[in-house]
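> Below are the sequence and a predicted model for it; my questions follow.
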Amino acid sequence: MSEDVLFYLFYNCPGEVYQVAAANELYSRDWRYHKSLGVWLTRSQYGGVKEHTATYEKGSYNVFDPVQWRKVGFFFELVFF
């Protein structure tokens, strides 16, 4: 199943089994959900992680923007909680 279909199911079937199944499949494909931002992100294959510690990681990530319905590249720091 394509990532577009998985994102569609996740964002358009809240509280349904389809949302959970889509989330599980995205997770298995190395996507992670950022609860505060409400978006999915994954490490970019171009650039990747530049710095990694026990509390944070800096690098290039692909973020799926559900408003523009596309993947956008970002360089930022993720702090682990």
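Structure received. Numbering: from 1, shown residues only.
> drop to CA atoms for contacts and neighbour counts, all remaining ones
Fine.
> helices or strands up against the lengthiest helix in the chain?
Criterion DSSP state H: the longest helix present in the chain is helix 17-28. Secondary-structure packing of helix 17-28 (3 or more CA pairs under 8 Å, 6 or more residues apart in numbering; DSSP states H and E): helix 3-12.
> One more to weigh against that first structure:
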Amino acid sequence: MKKLYHTHLFRPTLKCIIKLNMNFFYYTVFKLQEMIEGSYKNSIKKSDRDQYRQYTPRMLWGNPCKFFPTTPLSVYQSPELFEKLHLDTLFFIFYYQPGTYQQHLAAKELKKKSWKYHKKYTTWLLPDFNTIKILNEQVEHGTYVSFDYVSTWSKQLKKNFSFEYIHLEDEITI
């Protein structure tokens, strides 16, 4: 039986293999750059982040299914659950469920973890107890970790920050 192809025509040289691999590498990098640029185009804008979206159910006339729950589960109102939640979750609940019992429980748990709420800046601050100096009955000065919920949703270090007690939120209200 006669071969229809010649094997020496299909043997790539080392130079050819390197060139093919480099072309594949550059193509992959190019595609990754396209995906990153595309993700930047669809990133969250400040106007999207600051907007609070209220849930509106699709069936406004009621639920025909009797087995579907109409009230939240009682576990979501349990302080024991909030003790297990991560800090980011507690901050999310505090800032995005205003006026609810869950916001109250999140604030209570943040206070247990030594965070202080600053009313003027509407942010949570965690004092670095090694650097805090109490200047008088109304002011303490030192390094704090601040939670920035507006622009970066991250913790930021604030050195030489003066915390005036008149801006401290002591009462946790619902």
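On my side now, so go ahead. Every value quoted in this text rests on a predicted model; they were computed, and no experiment measured them.
> how about the very next helix or strand once past the longest helix of structure 1: buried residues?
Where DSSP states H and E defines the elements, the next helix or strand beyond helix 17-28 of structure 1 is strand 32-34. Residues R32, Y33 are the ones in strand 32-34 of structure 1 that count as buried (16 or more other CA atoms under 10 Å).
> Next: stretch 124-141 of structure 2.
For stretch 124-141 of structure 2, a neighbour-count test (16+ other CA under 10 Å) marks W124, L125, L126, P127, I132, E140, H141 as buried.
> and what of stretch 149-165 of structure 2?
The neighbour-count check on stretch 149-165 of structure 2 (16+ other CA under 10 Å) flags Y149, K155, K158, S162, F163, E164 as buried.
> Please pull up the equivalent of the first one in structure 1.
The equivalent of Y149 of structure 2 in structure 1 is P66 (alignment by TM-score structural alignment).
> residues contacting that match?
The neighbours of P66 of structure 1, taking CA atoms under 8 Å, 6 or more residues apart in numbering as the test, are Y11, V39.
> So it versus V49 of structure 1, what's the distance?
From P66 of structure 1 across to V49 of structure 1, the span is 24 Å (CA to CA, to the nearest Å).
> and what of E3 of structure 1?
22 Å.
> so where is the helix ranked longest in structure 2 in structure 1?
Ranked by number of residues, the top helix in structure 2 under DSSP H is helix 14-41. Per the alignment by TM-score structural alignment, helix 14-41 of structure 2 matches no residues in structure 1.
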